[in-house]
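Participant: show me the folded form of this:
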Amino acid sequence: MATERSRGQGTAGEPTVDVEGPWRHEQAVVDDLRLHYVAAGDEDDPLVVLLHGFPEFWYSWRHQLPALADAGFRAVAVDMRGYNRSEKPRGLDSYRTDELVGDVAGLVEHFGRERSHVVGHDWGGLVAWETALRRPELVDRLAVLNAPHPAAYRRELGRNPEQWRRSWYVLWFQVPALPEAFLGARDAAGVGRLLRESAAPGTFSDADVRRYRAAASRPGALASALNYYRAAFRESLGDELRRALGRRDRTDRVRAPTLLVWGERDPALGVELTEGLDRWVPDLRVERLPDATHWVQNDRPDEVSDLLVDHFEG
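Facilitator: Below is the predicted model:
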């Protein structure tokens, strides 16, 4: 695995959204895929891998990176495949869950570790859950922010019409090309609206929104981000067929000690998704923040940072 240090220069014609701070911009080559990441903390400290959601990039963790480093952790926030400065492979198969989990495994190996703490928000949270389920030997402690355990999501879709209403956008994202056009027009103005309209007032500054829009405006970035949803939808249909035929061979049980942080004012994911998880996650701590939205680590950065540090110090 190779590492390259970045001076913050994008390729010709692409917006540059690097942000100076107490971290370093670097790149890793994982299974021939180039992933950009930002690292803070000493190289020998316990590793924490942070996975962002849609439509974000590593910058989602700008508050937690220095807090984790100050607490004695090696914090690494990656641009997930397809996002911002990471490579953007073509085709839905490149965004299947096994590929996304493989990126996490490759990063842990890249840093010369056998295990890591794993944190994920939104789509990154789904990848974090799946990493703990599919590659439990990699995960020391797990922390998930506003992303449902897969079995809990299936449960609520099966019994809760309100969650179907909240999840309408997943079906819209299946439409070819139209979501990219809607979100990407005028330098990704739609991405800015999505963040502004779903977050608490003051959560994202004008500078924050400009950076998210710039990251989403990189060639191929929005199509890649939406392919996460498209690949997952196709996988879920296959999973349902296998369940119907009695051929499902995976577990829903998470072995790692788990922290679930939930902003209760999430417009897309109901608080019911935090309930009844003991059968799948026996070692679980749930922290529900009533005044926080889906963007919980940005709404309540200090509180979320403290919860993560406390969880990882165990």
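Participant: all contacts plus neighbour counts: C-alpha atoms, from now on.
Facilitator: Will do.
Participant: what's the closest non-adjacent residue to E287?
Facilitator: With sequence-adjacent residues excluded and distances taken as CA to CA, 6 or more residues apart in numbering, E287 is closest to V261, at 4.8 Å.
Participant: quickly find the element holding the one you found.
Facilitator: strand 258-265 (DSSP states H and E).
Participant: show me what that strand is packed up against.
Facilitator: Judged by 3 or more CA pairs under 8 Å, 6 or more residues apart in numbering; DSSP states H and E, the packing partners of strand 258-265 are strand 139-145, strand 284-293, helix 301-313.
Participant: buried set for the following helix or strand past the first one?
Facilitator: So the one you mean is strand 139-145. Scanning forward in sequence from strand 139-145 by DSSP H and E, the next helix or strand is helix 150-159. For helix 150-159, a neighbour-count test (16 or more other CA atoms under 10 Å) marks 152-153, 156 as buried.
Participant: now show me the structure for the sequence below, then we'll compare the two:
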Amino acid sequence: MTARLTRFTSEGMTFDVLDSGPLDGPVVVALHGFPQTSASWAGVVPPLVAAGYRVLAPDQRGYSPGARPPDIASYAVARLVGDVLALADAAGAERFHVLGHDWGAAVAWVLAGVHADRVATLTAVSVPHPAAMARALAGSQALRSWYMAFFQVPGLAERLFRVRGGALARRLLAGTGMPDPEPAVSMLADPASATGPLSWYRALRLPGGLRTGRTAVPTLYVWSDRDTALGRRAAEGTAAHVDGPYRFVVLPGVSHWVPEERPAELAALVLGHLAAHPLDR
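Facilitator: Okay, here's the model as predicted:
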């Protein structure tokens, strides 16, 4: 049994992590999205802990103050995946469940595809399998993903997001239905904390991008039909890229921000998934 974690290291950098639940419980690694932190899981973690799971929710690369490398190459998806494995190793978890939302889900898809020996189950929230996303980008999804091109230019978004106290970031995030955009606005309006998260998008142009294989681990994919960033085509196309047991759940009337908007419902779905595919199976 390992001690309670507040920090862990990966590639010589220091990451902050929230470690909740029994130290000897099955481990769930919860990966936040953009532009968020581990705080986005605040409503989801307590039911998991009450059910006996140990939940590790890190502030990921670019978000933890001690892990903000300046170069774009440091945000290649293989290195983001490596951070998750470093966390699991620090917790003594040879195998673990992974739960991810938004960019955290993208990392979780790659992690499950490349390191299926370490991942017991995958729960992806909002973001579809990368291959389904790539195919959808040839159609209407490209219009939904316009902001990805905007984020590509180093320094541009940082400059615009700090104008008038983050007015542009506030307007964009409020338009997506984000329940409380102010913490994210503060992050994006400060160049010291904005560049790391934006570098995740800029690293997409690196060789390999988000490429991953088919998913063999038991998978739950939760998508919401009022998601302004991710459309139905990629969501429904995800099943074609999963070989393991698969469940697709649509939350009607819910925005992109599922963990904050429907935490109890999401936690119940996750618990059902984990119970159906326990670590000791």
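Participant: tell me how they score on TM after superposing.
Facilitator: Superposed pair, TM-score by TM-score structural alignment, normalised by the length of structure 2: 0.90. Supporting alignment: 274 aligned residues with a CA RMSD of 2.2 Å.
Participant: most tightly packed of the helices and strands packed on strand 258-265 of structure 1?
Facilitator: Highest mean neighbour count of those: strand 139-145, a mean of 25 (counted as mean count of other CA atoms under 10 Å).
Participant: give me the contacts around that one.
Facilitator: Residues from elsewhere that reach strand 139-145 of structure 1 (CA atoms under 8 Å, 6 or more residues apart in numbering): 115-122, 125, 128-129, 131-132, 256-262, 296-297, 308, 311-312.
Participant: just give the number of residues close to the counterpart of D102 of structure 2 in structure 1.
Facilitator: Under the alignment (TM-score structural alignment), D102 of structure 2 pairs with D122 in structure 1. The local packing of D122 of structure 1 (other CA atoms under 10 Å) involves 22 other residues.
Participant: contact partners for D122 of structure 1?
Facilitator: By CA under 8 Å, 6+ apart, the residues touching D122 of structure 1 are 52-54, 145-147.
Participant: now it: how far from E26 of structure 1?
Facilitator: Distance of D122 of structure 1 to E26 of structure 1, computed by CA to CA, to the nearest Å: 24 Å.
Participant: residue boundaries of the strands in structure 1?
Facilitator: Secondary structure of structure 1 (DSSP state E): strands located at 3-5, 24-30, 33-40, 47-51, 74-78, 116-121, 139-145, 258-265, 284-293.
Participant: coming back round to it: which of the buried residues of helix 150-159 of structure 1 lies closest to S236 of structure 1?
Facilitator: Nearest to S236 of structure 1, judged by CA to CA, of the buried residues of helix 150-159 of structure 1 is Y153 at 11.5 Å.
Participant: could you find the counterpart of T97 of structure 1 in structure 2?
Facilitator: For T97 of structure 1, the aligned position in structure 2 is V77, judged by TM-score structural alignment.
Participant: count the residues that sit near the aligned partner of L48 of structure 2 in structure 1.
Facilitator: Matched by TM-score structural alignment, L48 of structure 2 corresponds to L68 in structure 1. Neighbourhood size, L68 of structure 1 [other CA under 10 Å]: 22.
Participant: ditto for the one 4 residues further on
Facilitator: Taking other CA under 10 Å as the neighbour definition, G72 of structure 1 ends up with a count of 18.
Participant: P46 is in contact with that one, correct?
Facilitator: Yes: assessed by CA atoms under 8 Å, G72 of structure 1 is found in contact with P46 at 7.5 Å.
Participant: from A152 of structure 1, how far off is T131 of structure 1?
Facilitator: To A152 of structure 1, T131 of structure 1 is 16 Å away according to CA to CA.
Participant: and what of S217 of structure 1?
Facilitator: For S217 of structure 1, the distance to A152 of structure 1 - CA to CA - is 34 Å.
Participant: over to P136 of structure 1?
Facilitator: Note on P136 of structure 1: its distance to A152 of structure 1, by CA to CA, is 19 Å.
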